[in-house]
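1. Need a 3D model of the sequence below.
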Amino acid sequence: MPSPVSADRSAAQPPGRDPVEALITQARRLKGDVDAVRRDVRHDDTDPEERWQRALYDLALHQLDDLDAHLAQLRDGPEPPPTAPAEPAEPAAALTVRPAPVGTPRGSLLSRVGTAEWDLLTDGATWSEELYRILGRDPALPALTLDELPSLVVEEDRPKLTAMVTDCLIDGRPIDGEFRVRRPDGAVRTVHMMGEPVLGPDGGTVSMWAVLRDVSALRHSQRTVHETRDSLQRHQQREQTEHRVATELQEAVLPPWRGSLRPPHRGPRTLDLAAHRLPADGGAPIGGDWYDALELADGETLLSVGDLTGHGVAVASGMATLLGAVRGMAMAGTQPGRLLALLNQLLDATVHPALGSAVCCRYRAATRTLVWGQAGHPAPLLYRDGTGCALDAPEGVLLGATPGAVYGQAEVSLVPGDLLLLHTEGLVPEDGGPAAVDRLLGLAPRFGEARDARDCVRALVEEFGGAGRVDDACVLVARVTA
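-> Presented below is the predicted three-dimensional model:
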């Protein structure tokens, strides 16, 4: 903003009022819209992304406040230069901002912009009323000279101010920089200073004028944006690391799903097995779902699926612990009902209690019987001769919900060609209700035409593995072959 009386340039003329008024109206309408959207943002200080969004809205509002005030100054134009006095002419007056109207709040932008001129010939200084407010000085006191001004500046910023003033007075460079001032009440404010030298008839510098603006609130908003952005980036990096670790842990614990699960049977293969984990859509955190198939020492086969509530590394680690306990107790000959009761005690005794659900089955190939129990989990589905049904569930509540809970078990006779489907609750979007069971039973014709268990898993993935999944899910298919 050049001085209207600088020797090397003429006073700028403001544009017509109507275009500027239109811009002011648009700016204020936009400010109102931004403020309305900001009020709709949830004030959840625990969410880094919401803190970052709110900080950006605050910064945008500060910028629009500045734009509004600058347009108002553009509309009103510069103060007219003073009339020439009869005495010898004083140094030219600098451009000043119109005083804030009576009743202007102390925190408004107009009260944060002031002007000053320092006369090099008389070593005098002239400050606007707004500048006294910015610097916290009593208007009854004389304005500080250029030599005295650094006394208000924070010590670390004094060299910066000195360099700006020297460049302006000696080299004729415009001033454009910031420094911090410490007010008499102890408050520290950030001041942005813009100015130019005023040249006399001989081309020498006779005075320096400047516009000083309190940008403390603006800089605070910018710092908040930077800090919340950095916090959000750290939060996202931590989430990515936790997701990677949880994924690696889950992949290390679960049996491979590519191809049929083939336990190392010592005799003829009696079950055709395949399994798969369906991840949630959009990179959601890893959950605690698992599946397992394990040949036991007595020749029986363990089949299990389950889900530990929650997401992330801690839940994946808990799932690994739980699955290890299932395998160990099954290898020791523990039957499904008793096994689930011991799992319930294990979850109840952990330092970080959690809830879980599970189905545990022991298949006896010699008699083609399935002994199974459940803990608050969807029952296995049995498909035979092109139709399907859910097995009648024995007694059982969620793991970790009730200390000392009792878990029953049931026994089912199977025949060659029968197909069992074990799955976790998140497989179907209907969250395991009757509609979910109906959709799964509706796959009976496709299962009947499948060549093996792997084809059945492929049909499940095609039906339920598309976009829009909100949770992980696991499926395990077992078909009786002999």
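
2. contacts and neighbour counts: CA atoms only from here.
-> Will do.

3. just checking, residue 65 touches residue 109?
-> Yes: Residue 65 lies in contact with residue 109 (C-alpha atoms under 8 Å); the separation is 6.8 Å.

4. Tell me which residues are up against stretch 252-261.
-> 272-277, 290-293, 320, 453-454 (C-alpha atoms under 8 Å, 6 or more residues apart in numbering).

5. what do you get if the cut-off is 10 Å, keeping everything else the same?
-> Stretch 252-261 has contacts (C-alpha atoms under 10 Å, 6 or more residues apart in numbering) with 246-247, 251, 262-263, 271-277, 289-294, 316-317, 319-321, 323-324, 452-455, 457, 476-478.

6. Among the residues you listed, which lie within strands?
-> 271-277, 289-294, 476-478 (DSSP state E).

7. Which two among those residues are spaced furthest apart?
-> 271 and 289 (22.7 Å; C-alpha to C-alpha).

8. Proceed likewise with the subsequent sequence, for comparison:
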Amino acid sequence: MPSHLFADRPAHQPSPRGTVDELISQTRRLRGDVAAVRRDAALDEDDPQGRWQRALCDLAVHHLDDLGSHLDQLREGVPAQQGEPATATGEGFGSFPYEDPAPHTGSLLSRVGSAEWNLLTDDINWSEELFDIFGRTVQGGPMSLDELPAIVLTEDQGHLTTMVTECLVDGKPIDGEFRIVRPDGRVRTLHMMGEPVLDPDGCTASMWAVLRDVSELRRSQRAVHDSRDTLARRQHLDLTERRIAKEMQETVLPPWNGALAYPEHGPAALDVAGHRLPATDSTLIGGNWFDALQLPSQQMLLSTGDLTGHGVSATSSMAMLLGALRGMALAGIRPGPLMGHLNEVLDSSGQPALGSALCCHYDPASRVLSWAQAEHPAPLHFRGGTGRTMAQPDGMLLGAASAAAYEQAQAALLPGDLLVLHTDGLTRGADARDGSGVDRLLALAPRFDGLNAQECIRLIVEEFGDGERQDDACVMVVRISG
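-> Here you go, the predicted structure:
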């Protein structure tokens, strides 16, 4: 019911019918587009970003529902008086099932109702929509201002009392929200806007108000807020985990700058260089490693490996496994038995994982390479401008089965020979799913002639560095010295 305060003011001239109808059509089309975006959003409830996107779509739909209901009212003109059912022509703005698990209290137009409380005659006039909002029957009658706090949530009663008192006593307009408990037990959030109506002497004669049910709107806003906070926490956790995983990886992998000559004392037997190439998706920090270590026997330990998974769990397992590998190699355990012990370490780990690995011992005195592998790419051997893949000894994936046995192979090397040890992330990119990545490495053989280990690494990075990689990769180049 309109306020008497505006009775002497000229009525606002409504927009031409065609203009309002066009606005309604545009709003309806936009609502359908937003709803389609919502339906296409990810359905994984564990995905914080998907929940945030869906919550934003829900909120946008509710805003468009409200806009549509207001435009419908604008088109219909002055609302029906009490006792005359309010009707709306046209298609309306019905809600999608996902918008509110609880049934709505009537049509969207019933979300806005008006009331006037006459302080002189105690008459109370409620619009039919307000009865629907409060869940009351017309026969039960409207509620007085004194009765209203009885259905308001305890924590909101003081706020409502303050708003009404300031309106009646101080003449301040009402603009605030409170929550009510309907007879059916449902809690609804109402937004109330009102003003005092003054008599000729300037005293408050009545109070007029419009009440709007904003429950769905506030629910959607809370969902957006909560999902945004969840997404922010998830992003912070992901960022922290990536930082820890990267720091752990950088701590474990050899901090080489340039090539290294082994052994450290005496005539150099090996020229060694290594490099790590990150995955195309920089968030995928895996359990790849490469390592070179001089043993007390003056032999050299050369190893590469790759554990399943990404993040802290993968890098921590990699650090554990590499530490075990180094410790057993320093204790004099040969590659074949060493791989068996690594398998038991990974199989009994508190963080179950699978891994591939390559372990080599090189004896500078005899120039013999002894090696074993666990489902890992074999070393590539280059000599005289040609390259080949070394024949693999048998060995199953680390952690796949207990008490697995690993064969050990040997190969005699010559001064000037080159070995390339790598993880499969180097040759298993999007453009090398058919195994052509290994062929591309072997094709570099003529270009490797005359280059030291570090120069060969640069050549490999130039060839593979710009390609798309599904996983990070490690590569190590070993040049046999004279």
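
9. how about the helices of the stretch 101-250 of the second structure, start to end?
-> 128-134, 154-170, 215-252 (DSSP state H, counting those that start in this stretch).

10. winner for burial among these?
-> Among those, the stretch with the highest mean neighbour count (mean count of other C-alpha atoms under 10 Å) is helix 128-134, at a mean of 23.

11. gap between it and the chain center?
-> 42 Å (C-alpha atoms, centre = their mean, to the nearest Å).

12. Neighbours of the residue nearest to residue 424 of the second structure when sequence neighbours are not counted, how many?
-> In space, residue 424 of the second structure comes closest to residue 377 once its chain neighbours are excluded; the distance is 6.4 Å by C-alpha to C-alpha, 6 or more residues apart in numbering. Residue 377 of the second structure is flanked by 21 other residues according to other C-alpha atoms under 10 Å.

13. Ok, residue 267 of the second structure next?
-> For residue 267 of the second structure, using other C-alpha under 10 Å, the count is 12.

14. Tell me how far the equivalent of it over in the first structure lies from residue 481 of the first structure.
-> By TM-score structural alignment, residue 267 of the second structure lines up with residue 268 in the first structure. From residue 268 of the first structure across to residue 481 of the first structure, the span is 10 Å (C-alpha to C-alpha, to the nearest Å).

15. what do you get for residue 144 of the first structure?
-> Distance from residue 144 of the first structure to residue 481 of the first structure, by C-alpha to C-alpha: 98 Å.

16. More neighbours: these two, which one.
-> Neighbours per residue (other C-alpha under 10 Å) separate residue 144 of the first structure from residue 481, with residue 144 holding more: 19 against 16.

17. nearest spatial neighbour of the more buried one, skipping sequence neighbours?
-> That would be residue 125: by C-alpha to C-alpha, 6+ apart, it lies 6.4 Å from residue 144 of the first structure.

18. My read is that that neighbour contacts residue 119, right?
-> Yes: with contact defined as C-alpha atoms under 10 Å, residue 125 of the first structure counts as touching residue 119 (6.1 Å).

19. For the two, list the residues in contact with both.
-> With C-alpha under 10 Å, 6+ apart as the test, residue 125 of the first structure and residue 119 both reach 145-146, 207-209.

20. circling back to that earlier point, between residue 125 and residue 119 of the first structure, which is the more surrounded one?
-> residue 119 (21 against 18).
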